[in-house]
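>>> pasting the structure only:
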């Protein structure tokens, strides 16, 4: 039975998130409905990670098993014609039968986008956090250095996060852009806690606004206290850009890979 890996792009504004939920449409539900129309059978789709309501993706990864054998172009030309305009398949490949999009992941890259114009932007309002006060980008860059490495990120997890522990490895945290225009926080790591990237962004913005000194970020990290960190940035600025894979599952180490309840949303 073939196992297919799909790479998805979506604009998450009108969705309750990745996972099927009773209160509204999800990315998973519209994808499974489209696949049922294409394949003539109901399939269950697993993803590399959950994204929350309003969060977007350029490189979400999903996989499923099917009895049907179709050419790969069916998942572009065929399936995309059955999906809503804010969800699309951008790549499709057959993978080994034991491929797991979550457990085989070597890490992910997220981008959190801020619009720092002096006035509101109709074109950015669903894809950026709009902050009208000038941000000190250089101060945020210097502060971000404290957040890179292997640490306990308890200060940056959501209160309802179900992760068994908060040890994660952030490989890089770049602050891109310029004050008065678009600014991005680009975070790459092995795995992420619930709302971790949004909490990192909200904390760095406190430094960018001049409300906190750069060294405060290191103090927050060391405290492991969520109440000491900045606010959770709104969901619309977050994009899952890429999920990284090798030839097989990575070695299992504490914090090195996520399970179903351990992911950024």
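That came in fine, so what should we check first? Keep in mind that this is a model prediction, so the values were computed, not measured. Numbering: from 1, shown residues only.

>>> rest of the way, CA atoms for contacts and neighbours
Will do.

>>> right, and the secondary structure at the closest residue to residue 232 other than its chain neighbours would be what?
Setting aside the residues directly before and after it, residue 232 is nearest to residue 199 in space (Cα to Cα, 6 or more residues apart in numbering), at 4.6 Å. Three-state assignment for residue 199 (DSSP: H, G, I helix; E, B strand; the rest coil): helix.

>>> what do you get for residue 120?
Classification of residue 120 by three-state DSSP places it in coil.

>>> and it, how far is that from residue 94?
Shown here: residue 120 relative to residue 94, a distance of 44 Å by Cα to Cα, to the nearest Å.

>>> here comes the other one, which I'd like you to weigh against the first:
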């Protein structure tokens, strides 16, 4: 069966997350239903990561197996037609080898979290950012984040429902920048690792917000990490500000994708 890699973008707000649910809308379900319009049978789409309720995808990667030998461009176009009106788009589709796997072949995941700092409620950015009313000390958050870089036991920043076999992960990068957004000042958190635990990004960002607001000192991030106790975690921020931006592969099928 020919295998195809899909570069997927979606608005996470109307979905219960990536993973197909029996009685709830999901991104996986929307794509599998669209595939069934092209080849009437049950389909199974595998993603690089299972995003939670409300979490968005800019560069999610998935793969599917087809009966027919499709032209990748035409397969992507046909899927986009049948995905309407769901807020899901196949940005690119590429043919890959039978042993290429969206999840297990991946060597890196990249996330962005958008935090809007303003007192007025968000309107045009509703569902796209996490708003806090106070300004944040970006330098203090950078100092706190530095304690998390490298190989650590991230039990504190792991959901109690996480199914990963080990809480030990290597955090490659946490880059924090302040930007002028259309709705006001935003703080962007860029996180990069081979893989992440369930709720790890949201737990880290929520704890760093405590540092930025002055509730915690930067060293408290180190103390929380070393506690290896979920109770030591700060706020777990909502999923609406979180975006899966990209997935890295040794032989990336989308390496030459220009973003069209």
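Structure's in. What do you need? Computed from a predicted model, the values in this text were never measured in an experiment.

>>> Overlay the chains and give the TM-score.
Here the superposed chains carry a TM-score of 0.92, computed using TM-score structural alignment, normalised by the length of the second structure; 248 aligned residues with a Cα RMSD of 1.4 Å.

>>> What is the equivalent residue in the second structure for the residue nearest to residue 232 of the first structure?
Using TM-score structural alignment as the criterion, the counterpart of residue 199 of the first structure in the second structure is residue 203.

>>> Touching, residue 13 of the first structure and residue 236? I think so.
Yes: with contact taken as Cα atoms under 8 Å, residue 13 of the first structure and residue 236 are classed as touching, separated by 7.1 Å.

>>> Overlap in contacts, the two.
With contacts taken as Cα atoms under 8 Å, 6 or more residues apart in numbering, residue 13 of the first structure and residue 236 have 54-56, 126 as neighbours in common.

>>> Select from those every entry located in helices.
For these, membership in helices holds for none, with DSSP state H as the criterion.

>>> among these, who's most crowded?
The residue in those with the most neighbours, by other Cα atoms under 10 Å, is residue 56 (31 neighbours).

>>> Which of residue 13 and residue 236 of the first structure has more residues huddled nearby?
residue 236 (24 against 16).

>>> So which residues of the stretch 51-200 of the first structure form helices?
Here the stretch 51-200 of the first structure has its helices, by DSSP state H, counting those that start in this stretch, at 137-144, 196-208.

>>> can you map out the strands along the first structure?
Applying DSSP state E to the first structure gives strands spanning 3-10, 46-47, 56-65, 87-95, 105-115, 129-130, 149-152, 167-177, 182-189, 238-245.

>>> Which strands and helices lie in contact with the third one?
Applying 3 or more Cα pairs under 8 Å, 6 or more residues apart in numbering; DSSP states H and E, one finds that strand 56-65 of the first structure contacts strand 3-10, strand 46-47, strand 238-245.

>>> Quick one, which of the ones you listed gets closest to residue 206 of the first structure.
strand 238-245 (17.6 Å; Cα to Cα).

>>> Over which residues of the second structure does that closest one lie when aligned?
Alignment of strand 238-245 of the first structure against the second structure: residues 242-249, by TM-score structural alignment.

>>> Show me what counts as buried in that stretch.
242-249 (16 or more other Cα atoms under 10 Å).

>>> for stretch 214-222 of the first structure, same thing?
Buried-residue list, stretch 214-222 of the first structure, by 16+ other Cα under 10 Å: 214, 216-217, 220-221.

>>> ok so, going back, got the helices and strands packed on strand 56-65 of the first structure as TSV, with distance to residue 70 of the first structure columns?
As requested, those are exported to TSV (distance: least, Cα to Cα, whole Å):
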stretch	distance to residue 70 of the first structure
strand 3-10	10
strand 46-47	20
strand 238-245	24
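
>>> I'd like to know which of the ones you listed lies nearest to residue 75 of the first structure.
Taking Cα to Cα as the measure, those were each checked against residue 75 of the first structure, and strand 3-10 came out nearest at 8.3 Å.

>>> Mean per-residue distance, the closest one versus the second structure.
In the superposition with the second structure, the average deviation recorded for strand 3-10 of the first structure is 0.4 Å (mean Cα distance after the TM-score superposition for the first structure).

>>> and residue 244 of the first structure, what does it touch?
If you count contacts by Cα under 8 Å, 6+ apart, then residue 244 of the first structure has 105-108 around it.

>>> Map residue 84 of the first structure onto the second structure.
When the structures are aligned by TM-score structural alignment, the residue of the second structure matched to residue 84 of the first structure is residue 84.

>>> residue range for stretch 220-228 of the first structure in the second structure?
When stretch 220-228 of the first structure is aligned against the second structure using TM-score structural alignment, it corresponds to residues 224-232.

>>> For that stretch, what is the distance to the chain centroid?
23 Å (Cα atoms, centre = their mean, to the nearest Å).

>>> Just give the number of residues close to residue 163 of the second structure.
Every residue meeting other Cα under 10 Å relative to residue 163 of the second structure is counted, giving 11.

>>> quick one: contacts for it?
Contacts for residue 163 of the second structure were tallied using Cα under 8 Å, 6+ apart; they are residue 198.
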